[in-house]
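Q: Pasting the sequence and the predicted model now:
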Amino acid sequence: MVLIDLHCHLLPGVDDGSPDLATSLKLAQDAVNDGVTHALLTPHHMNGHYLNHKADVLQLTADFQQALKEKEIPLTVFPGQEVRINGELLEALRKDDILFADEGGRYMLLEFPSQEVPQYAKEMVFKLRQQGIVPIIVHPERNAELLEHPERLQPFLEQGCLTQLTSSSYLGRFGKKIEKVTTSMIKAGQGAIFASDAHALSHREYELSEALQKLRDEFGAELADTYEQNARDIINGDQVNLDWQPLPKKKRFWFF
């Protein structure tokens, strides 16, 4: 069985993920133990703290694959980036400094700032869509603004964006509120895939299989299979569609 993790920070020493090769190899073994066969390595890029240029990530990924081979860890890795939305993104695309989830340049992992959704985000997504790029909004359930107002994700879904939910969020590792919002997004069809977002940090462990099993138990095997197939389709550059609905509006209570 092929199980793909499309968002993880296994490359050593490049961001806030793994600090060194030994830790990276341990995380890779953890991934294999969890059933993961393929992983897209997605260091932070252009987030104000880290720059991981395309050429560097390509070389580092090849080096890490060789280290995995030498340690006989059966994990196939691919080069990627977790791209922070920013005003220089279109220029970075023009300079060919962006890595996608697929070799064809269709799917981009796009991160919002942790506390908010930028005012220019919809315009930027529009420009990306004009170029045939499908943004995959990573961990929207952990964005502070979307956590309080999850309905604000809807305009991006209307633009054709996909979403990546974090397996640990669904399992409640970040608290009940994030678990509840994640579940509501799943119920409304607003999730496309699970990913680990694995770091060498607490609550960032490999729990893809556990999350998928919970999904099977709570929503049925067909949806869990769809999440797994969507990950395969994304890395192959194939079409992925969401059959989503708006989230239920919060009830308002009036006091007279």
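A: That came through, no problem. No experiment lies behind these values; they were computed from the predicted model shown.

Q: switch to C-alpha atoms for all contacts and neighbour counts from now on
A: Noted.

Q: Do you have the strands of the stretch 51-200 of the chain handy? List them.
A: Ranges of strands within the stretch 51-200 of the chain are 76-79, 82-84, 107-111, 134-138, 162-166, 193-195, based on DSSP state E, counting those that start in this stretch.

Q: Packed most tightly, which of those strands would that be?
A: Of the strands of the stretch 51-200 of the chain, the one with the most neighbours on average (mean count of other Cα atoms under 10 Å) is strand 193-195, at a mean of 28.

Q: Put this next to the first one:
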Amino acid sequence: MIDIHNHLLVGVDDGPSHDDEMMSLLKQAKEQGITGIVLTPHHLHPRFKSNHFENIVQKITQLKQREDIKQLGIELYPGQEIRLNGQIYEDIEKGRICGINSSQYLLIELPSNELPHYTKSCIYRLQTMGYIPIIVHPERNKVIAKDINLLFELINGGALSQITASSLTGVLGKKIQTTSIRMIEHNLIHFIASDAHHVKTRPFRLAELFKTRELRCLEEEIEYLLNNNKEMINNKVIKTKRPIKYIKKKHLGLF
């Protein structure tokens, strides 16, 4: 398995604060059967300093030289979780932002409590610049969770999306799990990732996807979404299914 979204680098955002914590996360990934990890620290997030792509590549190069990491046999790839705002375009032009593993794919993070009015125009402009934006954890955006047709509109406009494993397994609550499953059923999700931060509080949970009772009927779909992770880091075209608009069922009343 390949994980395309997590926070493993030490001291750059809300991930590990020291080296031992990072190593514990890497060992946990190994135990889960993860063979490749895209390191995606926050970039342009209001709470954290900017993490330029070149700096991430340098940090990964240093990590790959360590014997303890070599022994794990996990391949490391550079990436970013980019907060949606108007600075994206300048940072792309100046090389501060680059696609996952230098591909055409960008991980785009929305604010948790809103869907900015410029979201659609940003998605469109990024595509004109040669990139394919991937909306990360849309199920955790409060506005989209209330109306998944807002995600349908973004996907219909050319974006892709990535769901969090913890959302699917129910760790983040039954409501988020139900919303996540519904998004998959309506062909609105294209990747699954861990968004791992810490071994105990926000761990890797990819292996649990195949042990969760509520997900048994989706195992084939989950395999497909996880395989897309591999396709994406190799800059392959992701074969998507036509997104389906959600129609809320009407309950018949008694007369």
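A: Yep, that arrived. Model, not experiment: these values are computed from the prediction.

Q: What's the TM-score once they're superposed?
A: TM-score of the superposed chains, computed with TM-score structural alignment, normalised by the length of the second structure, equals 0.92; 252 aligned residues with a Cα RMSD of 2.1 Å.

Q: re earlier: would you mind putting the strands of the stretch 51-200 of the first structure into CSV with distance to residue 251 of the first structure alongside?
A: Shown next, in CSV, are the strands of the stretch 51-200 of the first structure (distance: least, Cα to Cα, whole Å):
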stretch, distance to residue 251 of the first structure
strand 76-79, 44
strand 82-84, 34
strand 107-111, 30
strand 134-138, 27
strand 162-166, 25
strand 193-195, 29
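
Q: Looking at those strands, which is nearest to residue 202 of the first structure?
A: Of all those, strand 162-166 sits nearest to residue 202 of the first structure, with 13.9 Å by Cα to Cα.

Q: In the second structure, point out the residues matching the closest one.
A: Mapped onto the second structure with TM-score structural alignment as the criterion, strand 162-166 of the first structure occupies residues 160-164.

Q: What is the neighbour count of the equivalent of residue 139 of the first structure over in the second structure?
A: Matched by TM-score structural alignment, residue 139 of the first structure corresponds to residue 137 in the second structure. By other Cα atoms under 10 Å, the residues close to residue 137 of the second structure number 24.

Q: Residue 248 of the second structure too?
A: Count around residue 248 of the second structure with other Cα under 10 Å applied: 7.

Q: Over to the one 5 residues further on?
A: Neighbourhood size, residue 253 of the second structure [other Cα under 10 Å]: 5.

Q: Is it in a helix, a strand, or coil?
A: coil (DSSP: H, G, I helix; E, B strand; the rest coil).

Q: Now for it: which residues touch it?
A: Residues near residue 253 of the second structure by Cα atoms under 8 Å, 6 or more residues apart in numbering: none.

Q: Quick check: residue 76 of the first structure touching residue 38?
A: Yes - in this structure, residue 76 of the first structure is within contact of residue 38 by Cα atoms under 8 Å, at 4.7 Å.

Q: and the match of residue 139 of the first structure, how far is that from residue 19 of the second structure?
A: Going from residue 137 of the second structure to residue 19 of the second structure by Cα to Cα, to the nearest Å gives 27 Å.

Q: Residue 141 of the second structure now?
A: According to Cα to Cα, residue 141 of the second structure and residue 19 of the second structure sit 31 Å apart.

Q: Ok, residue 188 of the second structure next?
A: 37 Å.

Q: Between these two, tell me which one has more neighbours.
A: More crowded of residue 188 of the second structure and residue 19, by other Cα under 10 Å: residue 188, with 30 against 13.

Q: Just tell me the aligned range of stretch 15-30 of the second structure in the first structure.
A: Mapping stretch 15-30 of the second structure onto the first structure (TM-score structural alignment) gives residues 17-32.

Q: which parts of the matching stretch are buried?
A: 17, 18, 19, 23, 24, 25, 27, 28, 29, 30, 31, 32 (16 or more other Cα atoms under 10 Å).

Q: and which of those is nearest to residue 120 of the first structure?
A: Taking Cα to Cα as the measure, residue 120 of the first structure lies nearest residue 17 of the buried residues of stretch 17-32 of the first structure, at 28.1 Å.

Q: what residues are up against the closest one?
A: 9, 10, 11, 43, 198, 199, 200, 201.

Q: same check, this time on residue 140 of the first structure
A: Neighbours of residue 140 of the first structure in contact, by Cα under 8 Å, 6+ apart: 112, 146, 147, 153, 163, 164, 165.

Q: what's the answer for residue 63 of the second structure, then?
A: Counting by Cα under 8 Å, 6+ apart, the residues that residue 63 of the second structure touches are residue 69.

Q: Could you check how far it is from residue 245 of the second structure?
A: 44 Å.

Q: One more: residue 219 of the second structure?
A: To residue 245 of the second structure, residue 219 of the second structure is 22 Å away according to Cα to Cα.

Q: if you count what's nearby, which of the two comes out ahead?
A: Between residue 219 of the second structure and residue 245, counting by other Cα under 10 Å, residue 245 is the more crowded of the two (17 against 14).

Q: Check whether that one really touches residue 187, as I assumed.
A: No - counting by Cα under 8 Å, residue 245 of the second structure stays clear of residue 187, with 9.1 Å between them.

Q: Just to check, residue 195 of the second structure is in contact with residue 5?
A: Yes - using Cα under 8 Å, residue 195 of the second structure is in contact with residue 5, at 5.1 Å.

Q: Which one's more surrounded, these two?
A: Counted by other Cα under 10 Å, residue 195 of the second structure and residue 5 do not tie: residue 5 has more neighbours, with 29 against 25.

Q: which residues does residue 107 of the first structure contact?
A: Residue 107 of the first structure neighbours (Cα under 8 Å, 6+ apart): 100, 101, 133, 134, 135, 136, 234, 237.

Q: Just give me the match in the second structure for it.
A: Per TM-score structural alignment, residue 107 of the first structure is aligned with residue 105.

Q: What of residue 149 of the first structure?
A: Under the alignment (TM-score structural alignment), residue 149 of the first structure maps onto residue 147.

Q: At which residues are the helices of the second structure located?
A: Under the criterion DSSP state H, the second structure contains helices at 19-31, 53-64, 67-70, 88-93, 119-128, 142-146, 149-156, 165-169, 174-185, 219-233.

Q: out of those, which comes closest to residue 249 of the second structure?
A: helix 174-185 (13.0 Å).
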